[in-house]
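Engineer: have a look; sequence and predicted model below, questions after that.
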Amino acid sequence: MRDGFRVVLAGAVNVGKSSLLNRLAMRDAAIVSEQAGTTRDIIEIHMDLGGYPVIIQDTAGIRPTDNKVETIGIARSKSAMDKADLIVAVGDHLCPSQDISSLCPVGKNLIHVRNKIDIAPHEGNDENVFAISVLKDEGVDALIAAIAEMVKEGFTQRESGLILRLRHRDHLEKCLDALARIGAHGEDEVDLMGEDIREAAAHVGAITGKIDVEDMLDRVFSEFCIGK
């Protein structure tokens, strides 16, 4: 996610992926045609959603084909899905059999879209499906808002993980410092050793959970045959 949150528009041929990309980009970034299989390679745009960098990729439509060039494009579509932070599975709501959701990698963030509701009303009230018409610009704003929310969640989780790792590193460094001081004490400086062990244990406990410092001290000093 270093370069941006990666959103992949995936689906069968002629479901409106390229039109949706152009709507998101607010320009003609992709060629749109009624001819199936127009998109043969990945088309990528960079944009800002809610202050976060986003990479949106339009992919070749997935279908059985003997065309070698189209087959390569479909392979690249599936590769893009593997690398995606979010897959927007676009379908034609009049042709539910074209749904490619089952081809999406397990565990990926997924938004279901049914396009072309301008041709016939969308029936059903599934909260997990966005019924839209890119042509008439119906429902697209709600879809964009949902994508933006997932982008925000993705970056928030990443930042939380980074903060957590930095906090762990700080505790580990302080733990090592305390352990290093133990070796510098003389054999008669048992109290100072004990304090350094307590400090080291406290830093480890801050990462792993509570540690019974007194019990640990009993074990350490008993094994080294010195008084506590």
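Structural biologist: Happy to help now that I have it.
Engineer: only C-alpha atoms from now on, for both contacts and neighbour counts.
Structural biologist: OK.
Engineer: wait, Leu9 sits on Asp58?
Structural biologist: Yes: using Cα atoms under 8 Å, Leu9 is in contact with Asp58, at 5.1 Å.
Engineer: overlap in contacts of these two?
Structural biologist: Residues touching both Leu9 and Asp58 by Cα atoms under 8 Å, 6 or more residues apart in numbering: Lys17, Leu21.
Engineer: quick one: buried residues of the strand or helix carrying Ser19?
Structural biologist: Using DSSP states H and E, Ser19 sits in helix 17-25. For helix 17-25, burial by neighbour count (16 or more other Cα atoms under 10 Å) applies to Lys17, Ser18, Ser19, Leu20, Leu21, Asn22, Arg23, Leu24, Ala25.
Engineer: show me what the longest helix along the chain packs onto, helices and strands only.
Structural biologist: Longest helix in the chain by number of residues, with DSSP state H as the criterion: helix 140-184. Using 3 or more Cα pairs under 8 Å, 6 or more residues apart in numbering; DSSP states H and E, the elements in contact with helix 140-184 are strand 5-11, strand 52-58, helix 190-208.
Engineer: which stretch among these is buried most, on average?
Structural biologist: Highest mean neighbour count of those: strand 5-11, a mean of 27 (counted as mean count of other Cα atoms under 10 Å).
Engineer: next one for the comparison:
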Amino acid sequence: MISRLRLQPADVGMGMTSQRVRDRLIERLRGNGIVDERVLNAIRTVPRHQFVDEALATRAYEDTALPIGHGQTISQPWVVAKMTEALLESAPKKVLEIGTGSGYQGAVLAALGLEVFTVERIGELLRIARKRFRALGLHVRSKHDDGRIGWPEEGPFDGIIVTAAAPALVEALSAQLAPGGTLVAPVGGASGQNLLRLRKDAEGNIEQADLGPVVFVPLLSGMTDR
């Protein structure tokens, strides 16, 4: 069930942002192993072209990462789908996202009806993302802070998704995962990164699975307004 978005004519798109082009992306994602129809419908519905610079809008439905400024990127749709699919396996309701970026991943989660909390260290990116959430009528709680700290006062969370890579799993984040919850994060450095899925059982034990190689920007500490 996809939450009803407040779509404007520009969100519907035309030409290289039209529904036909979006549907071709969905078929590519299916062909590359994404099977959860809820995830596919969310990606079909959320207007990715509104989360990139206007000059890049015609490339929004290519299955590729795109720059959003400040040395950051909007993730490849397949990666967004893969991470979201892995997160949904434990049926979360309350989710923490580390690295708001353009706001696209958070919008996909919110469109799925999840209660989304998102943290971004770059103030300018967060301000733009908040405008996008409001324009689409999505209720996403956001904070300008160091993502490595998480959002402990709002935890624990049923799901945590990290959209930047650290050399190792950040203990402060896994500590905010509720029993029965799932954390999905890229881990690694310049020599290579892998997408990991962690599940915490009722006793607090962690089961880890490697979902394959990925490429993300690094997870940095601290904050900046620009």
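Structural biologist: Everything's here; your move. Because the structure is predicted, anything quoted here is derived from the model rather than measured.
Engineer: TM-score for the pair, please.
Structural biologist: Overlay of the two chains. TM-score (TM-score structural alignment, normalised by the length of structure 2): 0.29; 95 aligned residues with a Cα RMSD of 4.8 Å.
Engineer: coming back round to it: would you mind identifying the next helix or strand past the helix holding Ser19 of structure 1?
Structural biologist: strand 43-49.
Engineer: one step back: now, which of the buried residues of helix 17-25 of structure 1 sits nearest His112 of structure 1?
Structural biologist: Of all those, Lys17 has the smallest distance to His112 of structure 1: 12.3 Å, by Cα to Cα.
Engineer: and the closest one, how far from Val8 of structure 1?
Structural biologist: 10 Å (Cα to Cα, to the nearest Å).
Engineer: with Val54 of structure 1 instead?
Structural biologist: Distance from Val54 of structure 1 to Val8 of structure 1, by Cα to Cα: 11 Å.
Engineer: show me what the lengthiest strand in structure 2 is packed against.
Structural biologist: Longest strand of structure 2, by residue count under DSSP state E: strand 177-189. Judged by 3+ Cα pairs under 8 Å, 6+ apart, the packing partners of strand 177-189 of structure 2 are helix 77-88, strand 157-162, strand 192-200.
Engineer: need those in CSV (columns: distance to Arg38 of structure 2 and mean neighbour count).
Structural biologist: Output for those, formatted as CSV (distance: least, Cα to Cα, whole Å; neighbours: other Cα atoms under 10 Å):
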stretch, distance to Arg38 of structure 2, mean neighbour count
helix 77-88, 9, 22
strand 157-162, 17, 27
strand 192-200, 19, 20
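Engineer: indicate which one of the ones you listed is closest to Thr45 of structure 2.
Structural biologist: Judging these by Cα to Cα, what sits closest to Thr45 of structure 2 is helix 77-88, at 12.7 Å.
Engineer: tell me the angle the closest one makes with strand 192-200.
Structural biologist: 20 degrees (axes from the mean of the first three to the mean of the last three Cα atoms, to 10 degrees).
Engineer: now the element after helix 77-88 of structure 2, going C-ward?
Structural biologist: strand 94-98.
Engineer: about what we covered before: format the helices and strands packed on strand 177-189 of structure 2 as a markdown table; extra columns: distance to Leu29 of structure 2.
Structural biologist: A markdown table is the format used below for those (distance: least, Cα to Cα, whole Å):
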| stretch | distance to Leu29 of structure 2 |
| --- | --- |
| helix 77-88 | 6 |
| strand 157-162 | 20 |
| strand 192-200 | 17 |
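Engineer: of the ones you listed, which is nearest Ala135 of structure 2?
Structural biologist: Closest among these, using Cα to Cα: helix 77-88, at 21.1 Å.
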